[in-house]
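Asker: Coordinates only, no sequence provided:
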């Protein structure tokens, strides 16, 4: 299962590289695309939950790294207004 990294820019300009254990994140996020915060969170929740489920289907256990990444994104997102935007800069 190929790991995927996606780089985002938060509303304050800070850039962060995020982890997914699966390429499924490409089905939900696109490079060079800006999302309203609520949409971004929903897309990440779906993508990283499905990525963790793919790991479970293949190896018999969920991916704690994907779950930790989602928790970190959710925590950081709470520091911004729900009307703020997040930009996905790249997916590799």
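Answerer: All right, it came through fine. From a predicted model like this one, the values you see are computed outputs, not experimental measurements.
Asker: rest of the way, CA atoms for contacts and neighbours
Answerer: OK.
Asker: can you map out the strands along the protein?
Answerer: Shown for the chain, the strands assigned by DSSP state E span residues 4-9, 15-20, 33-36, 85-91.
Asker: Among those, which comes closest to residue 27?
Answerer: strand 85-91 (11.0 Å; C-alpha to C-alpha).
Asker: quick check, distance from that closest one to the centre of its chain.
Answerer: 10 Å (C-alpha atoms, centre = their mean, to the nearest Å).
Asker: who's in contact with the closest residue to residue 6 other than its chain neighbours?
Answerer: Excluding its sequence neighbours, the residue lying closest to residue 6 (C-alpha to C-alpha, 6 or more residues apart in numbering) is residue 91, at 4.3 Å. Shown in contact with residue 91 (C-alpha atoms under 8 Å, 6 or more residues apart in numbering): 4, 5, 6, 7, 26, 30, 31.
Asker: adding another structure so you can compare the two:
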């Protein structure tokens, strides 16, 4: 499965990179897209759900990376709820 990274910039100046085990995240985000942080988290969690489904279907067990990123997003939800997010880059690694 292709690893896909999503680089984001939060309106407070913080930059982060999110790692997805599937390219399905490209169905949820576009480069230069700007969102309220809570809207971003909702879409990110939905894309994680889809990624996890694909991993489970292919390998027979859920993706630990999805679970870790989900917890990270839930923590950020409270920290950055009044911020906005810009999708800076989406990169798919095919191996």
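Answerer: Yep, it's here. Owing to the predicted nature of the structure, the values given are computational and were not obtained by experimental measurement.
Asker: where does the TM-score land?
Answerer: The pair, once superposed, lands on a TM-score of 0.91 when counted by TM-score structural alignment, normalised by the length of structure 1; 91 aligned residues with a C-alpha RMSD of 1.1 Å.
Asker: Put the buried members of the contacts of residue 91 of structure 1 into a ChimeraX selection.
Answerer: The ChimeraX selection below is limited to those of the contacts of residue 91 of structure 1 classed as buried (16 or more other C-alpha atoms under 10 Å):
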select :4,5,6,7,30
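Asker: between the contacts of residue 91 of structure 1, which is closest to residue 63 of structure 1?
Answerer: Looking across those and measuring by C-alpha to C-alpha, the closest to residue 63 of structure 1 is residue 4, at 13.4 Å.
Asker: Report the contact partners of the closest one.
Answerer: 19, 20, 21, 22, 23, 25, 91, 92.
Asker: Could I get those residues in JSON lines, plus columns for distance to residue 76 of structure 1?
Answerer: Below are the contacts of residue 4 of structure 1 laid out as JSON lines (distance: C-alpha to C-alpha, whole Å):
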{"residue": "19", "distance to residue 76 of structure 1": "15"}
{"residue": "20", "distance to residue 76 of structure 1": "17"}
{"residue": "21", "distance to residue 76 of structure 1": "20"}
{"residue": "22", "distance to residue 76 of structure 1": "22"}
{"residue": "23", "distance to residue 76 of structure 1": "23"}
{"residue": "25", "distance to residue 76 of structure 1": "19"}
{"residue": "91", "distance to residue 76 of structure 1": "20"}
{"residue": "92", "distance to residue 76 of structure 1": "22"}
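Asker: Which ChimeraX command selects the buried ones in those?
Answerer: Here is the ChimeraX selection string for the buried members of the contacts of residue 4 of structure 1, based on 16+ other C-alpha under 10 Å:
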select :19,20,21,22,23,25,91
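Asker: So which of the contacts of residue 4 of structure 1 is the closest to residue 71 of structure 1?
Answerer: residue 19 (11.8 Å).
Asker: how about that closest one, what does it touch?
Answerer: Per C-alpha under 8 Å, 6+ apart, neighbours of residue 19 of structure 1: 3, 4, 5, 6, 65, 66, 69.
Asker: Which members of those are the farthest-apart pair?
Answerer: Across those (C-alpha to C-alpha), the longest gap, 14.1 Å, separates 6 and 65.
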